[in-house]
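Q: what follows is a protein structure lacking sequence information:
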């Protein structure tokens, strides 16, 4: 399976325009943003867990990172409410579930093999406009808050992903609202303007150069 697999192209996926697709686990559905592979895949996905749903225990050979968008996500490490950002390194194993339901943004099989960083951050704590989540020689992850109407320009090396947590922005004449996703290839800058309610966005940079 290949979905938005050309990393040399700009890609935008709008939450409201994208269907939910059933997963192999009962009660778990997905909106696929990009994907290379079948069930074990390099993938960026929005996953919805119905109350009481779960996946069987499994190992993430290529690592996993996720941001909880709604509800409470759970595994052996604990309960992760809205705003939780978690990185589980390659070879980590867990049994994901959601007793009361949850929606997460998750990226699979995208870590460097030597990465062994375990990260758990509550992104709802603090009021700084830039909240660093992770940084190494290959990538940087953060949450940014943009004021209403703010013009935002960025020239990231190695490509960029922007996911709208709240609010919205306009980029290249296209409007992005809550839970919409934009991926820009290496060499392409970002020039946007926050909407009238501002924007809170999850940003990842530097990681796409290896895909070209």
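A: Yep, it's here. All values reported here derive from a predicted model rather than from experimental measurement.

Q: from now on I want contacts and neighbour counts done on CA atoms only, so please keep to that.
A: OK.

Q: I'd guessed residue 55 sits against residue 96; true?
A: Yes: with contact defined as C-alpha atoms under 8 Å, residue 55 reaches residue 96; the gap is 5.6 Å.

Q: so how far is residue 174 from residue 166?
A: Counting by C-alpha to C-alpha, to the nearest Å, the gap from residue 166 to residue 174 is 17 Å.

Q: put this next to the previous one:
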């Protein structure tokens, strides 16, 4: 399976225009943003857990990173309510579930194989910019932009922007709640927020070594 698999090109996925696709686990559905591979894949996905649904226990050979968007995501390590940000590096394992339902943004098989850094934190609603993770390759932040704000960023190492709340316009395209944009290395992000501003999850620098697949 190949979805938005050319990392030299701009890619955009709008939540409302993208269908839910069943996963192998009953009650768990997905909206695929980018993907290379079948069930074991390099993937960026919005995953929805129906109340009481769960995945079988599994090991993340390539690591897992997720942001809880709605509800409470759970595993044997604890409960993670909306706003939780978690990085499970390669070799970690868990049994994902959601007793009352949850929606998460998740990235799989995108870690350095030697990375062993675990992160479990909560995002801060009041922060203009909150750094969630940083290493020599990438930076992950949660940013809050004011209504009508012009935002200009250098995407020299690539950039992903996921709208948690609000909206913005980029290249004449409107991005609102749970929409996703990926820009390749060597480009710029120039946007203007909507009347309610925008709160976005952003990852930068991680696409510097990516080429067409």
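A: That came in fine, so what should we check first? Model, not experiment: these values are computed from the prediction.

Q: please state their TM-score.
A: Superposed pair, TM-score by TM-score structural alignment, normalised by the length of the first structure: 0.98. Supporting alignment: 211 aligned residues with a C-alpha RMSD of 0.7 Å.

Q: higher neighbour count, residue 166 and residue 174 of the first structure?
A: residue 166 (18 against 9; other C-alpha atoms under 10 Å).

Q: tell me what the helix or strand harbouring the more buried one is packed against?
A: Following DSSP states H and E, one finds residue 166 of the first structure within strand 160-171. Other helices and strands packing on strand 160-171 of the first structure, by 3 or more C-alpha pairs under 8 Å, 6 or more residues apart in numbering; DSSP states H and E, are strand 174-176, strand 181-184, strand 190-205.

Q: superposed on the second structure, where does the second one end up, distance-wise?
A: The one in question is strand 181-184 of the first structure. Compared with the second structure after fitting, strand 181-184 of the first structure deviates on average by 0.2 Å (mean C-alpha distance after the TM-score superposition for the first structure).

Q: circling back to that earlier point, what lies in contact with the strand holding residue 166 of the first structure?
A: Here strand 160-171 of the first structure makes contact (C-alpha atoms under 8 Å, 6 or more residues apart in numbering) with 69, 175-186, 190-195, 197-208.

Q: which stretch among the helices and strands packed on strand 160-171 of the first structure is buried most, on average?
A: Counting by mean count of other C-alpha atoms under 10 Å, strand 181-184 has the highest mean neighbour count of those, with a mean of 22.

Q: what is it packed up against?
A: Identification of packing neighbours for strand 181-184 of the first structure by 3+ C-alpha pairs under 8 Å, 6+ apart yields strand 11-13, strand 160-171.

Q: kindly recompute the last result at 10 Å.
A: Judged by 3 or more C-alpha pairs under 10 Å, 6 or more residues apart in numbering; DSSP states H and E, strand 181-184 of the first structure is in contact with strand 11-13, strand 28-37, strand 160-171, strand 190-205.

Q: tabulate those (JSON lines), appending distance to residue 122 of the first structure.
A: JSON lines is the format used below for those (distance: least, C-alpha to C-alpha, whole Å):
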{"stretch": "strand 11-13", "distance to residue 122 of the first structure": "26"}
{"stretch": "strand 28-37", "distance to residue 122 of the first structure": "24"}
{"stretch": "strand 160-171", "distance to residue 122 of the first structure": "14"}
{"stretch": "strand 190-205", "distance to residue 122 of the first structure": "13"}
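
Q: closest to residue 143 of the first structure out of those?
A: With C-alpha to C-alpha as the criterion, residue 143 of the first structure lies closest to strand 190-205 of those, at 4.5 Å.

Q: I'd guess residue 8 of the second structure is in a strand, am I close?
A: No: under DSSP: H, G, I helix; E, B strand; the rest coil, residue 8 of the second structure falls outside any strand and is assigned coil.

Q: does residue 112 of the first structure touch residue 91 like I think?
A: No: Residue 112 of the first structure is beyond contact range of residue 91, at 11.6 Å (criterion: C-alpha atoms under 10 Å).

Q: any shared contact partners between these two?
A: Common contact partners of residue 112 of the first structure and residue 91 (C-alpha atoms under 10 Å, 6 or more residues apart in numbering): 62, 63.

Q: re earlier: which among the helices and strands packed on strand 181-184 of the first structure is found nearest to residue 22 of the first structure?
A: Closest of these to residue 22 of the first structure is strand 28-37, at 4.4 Å (criterion: C-alpha to C-alpha).

Q: distance of the residue nearest the centre of the second structure from residue 8 of the second structure?
A: The second structure has residue 105 as the residue nearest its centroid, 4.4 Å off, counting by C-alpha atoms, centre = their mean. Using C-alpha to C-alpha, residue 105 of the second structure is found at 22 Å from residue 8 of the second structure.

Q: now do residue 68 of the second structure
A: To residue 8 of the second structure, residue 68 of the second structure is 28 Å away according to C-alpha to C-alpha.

Q: higher neighbour count, these two?
A: residue 68 (23 against 19).

Q: the more buried one sits in which helix or strand?
A: Assessed by DSSP H and E, residue 68 of the second structure sits inside strand 64-75.

Q: comparing that strand with the first structure, how large is the average distance?
A: Once fitted to the first structure, strand 64-75 of the second structure is off its aligned match by 0.3 Å on average (mean C-alpha distance after the TM-score superposition for the first structure).
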